[in-house]
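Asks: Sequence first, predicted coordinates after that:
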Amino acid sequence: MPEEKIFNIPLRDAFERPRTRRAKIATDIVRNFLVRHMKSEKIKIGNSINKEIWKRGIQKPPRKIRIHALKEEDIVYAELLGVEIKTPSKEELKKKEEKKKEKKEKIKEERKERRKRTIQEEIEEEVKGKQKEMPEEKKEEKPKEEPKKEKAKEEKKA
């Protein structure tokens, strides 16, 4: 059984904050008010509330706002008073859940493919590195000749 309530939410606390953040804070006040009074953490604020708060810009949200809230299962839907609340049907919710599951599976598959690719690339790099090192090992190192200055010093001592 859905629970419906009408609230008159004061937004005056938003005016105690910086001018450039008031509308954002007003939406937070609405959300926190609904969490407290509807006893649910999942809040869906409607487009009409958002437009009403932002109508005069970020610096001047309304002082108070009247909303209509509807609680179905554990989700609260809120709209301005007089605006119809659109709640998704069970079929729509199932479709959304299926889409989420498909996306998760797709992401998992992509990650597995990336891991396989990176492992294969690492193996190829190691093989290439070993092939490059092998020719270097075959080369014989020639003893370096001593600089001429050192030879001259040895001859003077003798």
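Replies: Structure's in. What do you need? Only a predicted model underlies this, so the values are computations on that prediction, with no experimental measurement involved.
Asks: From now on I want contacts and neighbour counts done on CA atoms only, so please keep to that.
Replies: Fine.
Asks: what sits against Ala14?
Replies: Contact analysis of Ala14 by Cα atoms under 8 Å, 6 or more residues apart in numbering lists 22-23, 25-26, 29.
Asks: Neighbour-wise, which one of these leads?
Replies: Counting neighbours by other Cα atoms under 10 Å, Ala26 comes out on top of the contacts of Ala14 with 29 neighbours.
Asks: and it, how far is that from Pro18?
Replies: Relative to Pro18, Ala26 is positioned 12 Å away (Cα to Cα, to the nearest Å).
Asks: re the thing from before, inside helices: which ones of the contacts of Ala14?
Replies: 22-23, 25-26, 29 (DSSP state H).
Asks: chain center to the helix or strand where Lys116 lies: distance?
Replies: Remark: Lys116 resides in helix 90-138, with elements defined by DSSP states H and E. The chain centre lies 22 Å from the centre of helix 90-138; the measure is Cα atoms, centre = their mean, to the nearest Å.
Asks: repeat for stretch 22-37
Replies: On Cα atoms, centre = their mean, the centre of stretch 22-37 falls 22 Å from the chain's centre.
Asks: Next up, a structure to set beside the first:
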Amino acid sequence: MSTEATERIYTINLGKVLLSPNNQRAKRAINMIREFAIKHMKSENIKIEEEISHLVWARGIRHPPRKIRVKITKDDGNVIVSKYQEEKKAEETKSEKKSDDKKKSDKSKKEEKKVEEKKEDKKEKVEKKAEEKKESKTEEKPKKEEKKAEEKAVEEKKVKSEKKTKKE
């Protein structure tokens, strides 16, 4: 027997889980993952990591995922099913992460500035509208008074013209 560990990456289709009753789907998904590992690694000793279980149960018992990407490792008859993580993400160096963080912080600062500018513009518009309303109210009062005075003058003229017509 070889003592060398074999490692394979699979995408397991869990679509048939939907054929089972609502309240048993996540359980059935875990069993399907176990059956898949037994079939492909030809070993009965299967261990499913907690991450996989959390991934399947994340949306509850009724709505497990349709597909799941796993890394299956076989070592001396023991088979471990773990969550697959892309190599690019695992190999990313700290310097790359730092540069990404700087870029993100620069972008977030720019976005924050834009949001603040928009808020300031809105405040200015609201203030202008408020000032315009105040001005229009103050202008309306004299206009109303002028209208009343004009109306009184028109009435007085009518009264005078009526008196003249009566005299004649």
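Replies: On my side now, so go ahead. Every value quoted in this text rests on a predicted model; they were computed, and no experiment measured them.
Asks: which part of the second structure lines up with the helix holding Lys116 of the first structure?
Replies: The counterpart of helix 90-138 of the first structure in the second structure, using TM-score structural alignment, is absent.
Asks: Then stretch 57-65 of the first structure?
Replies: So stretch 57-65 of the first structure sits over residues 60-68 in the second structure, by TM-score structural alignment.
Asks: Mind putting the contacts of Ala14 of the first structure into TSV with distance to Arg12 of the first structure?
Replies: As requested, the contacts of Ala14 of the first structure are exported to TSV (distance: Cα to Cα, whole Å):
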residue	distance to Arg12 of the first structure
Arg22	10
Ala23	11
Ile25	10
Ala26	9
Ile29	10
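Asks: Give me the secondary structure label for the counterpart of Asn23 of the second structure in the first structure.
Replies: Mapped onto the first structure by TM-score structural alignment, Asn23 of the second structure lines up with Thr20. What DSSP: H, G, I helix; E, B strand; the rest coil gives for Thr20 of the first structure is helix.
Asks: right, and Thr20 of the first structure touches Gln59 too?
Replies: Yes: applying Cα atoms under 8 Å as the test, Thr20 of the first structure and Gln59 come out as touching, 5.7 Å apart.
Asks: who's more crowded, these two?
Replies: More crowded of Thr20 of the first structure and Gln59, by other Cα under 10 Å: Gln59, with 17 against 12.
Asks: Which residue is the nearest non-sequential neighbour of that one?
Replies: Distances taken as Cα to Cα, 6 or more residues apart in numbering place Arg19 nearest to Gln59 of the first structure, at 4.8 Å, with adjacent residues excluded.
Asks: Give me the neighbour count for Asp101 of the second structure.
Replies: Close neighbours of Asp101 of the second structure, defined as other Cα under 10 Å, add up to 12.
Asks: May I ask which helix or strand encompasses it?
Replies: Taking DSSP H and E as the criterion, Asp101 of the second structure maps to helix 94-167.
Asks: What's Lys44 of the first structure aligned with over in the second structure?
Replies: Structural alignment (TM-score structural alignment) places Lys44 of the first structure against Lys47 in the second structure.
Asks: That match - that's part of a helix, no?
Replies: No: counting by three-state DSSP, Lys47 of the second structure is not found in a helix; it is strand.
Asks: burial count for it?
Replies: Neighbour tally, Lys47 of the second structure, other Cα under 10 Å: 15.
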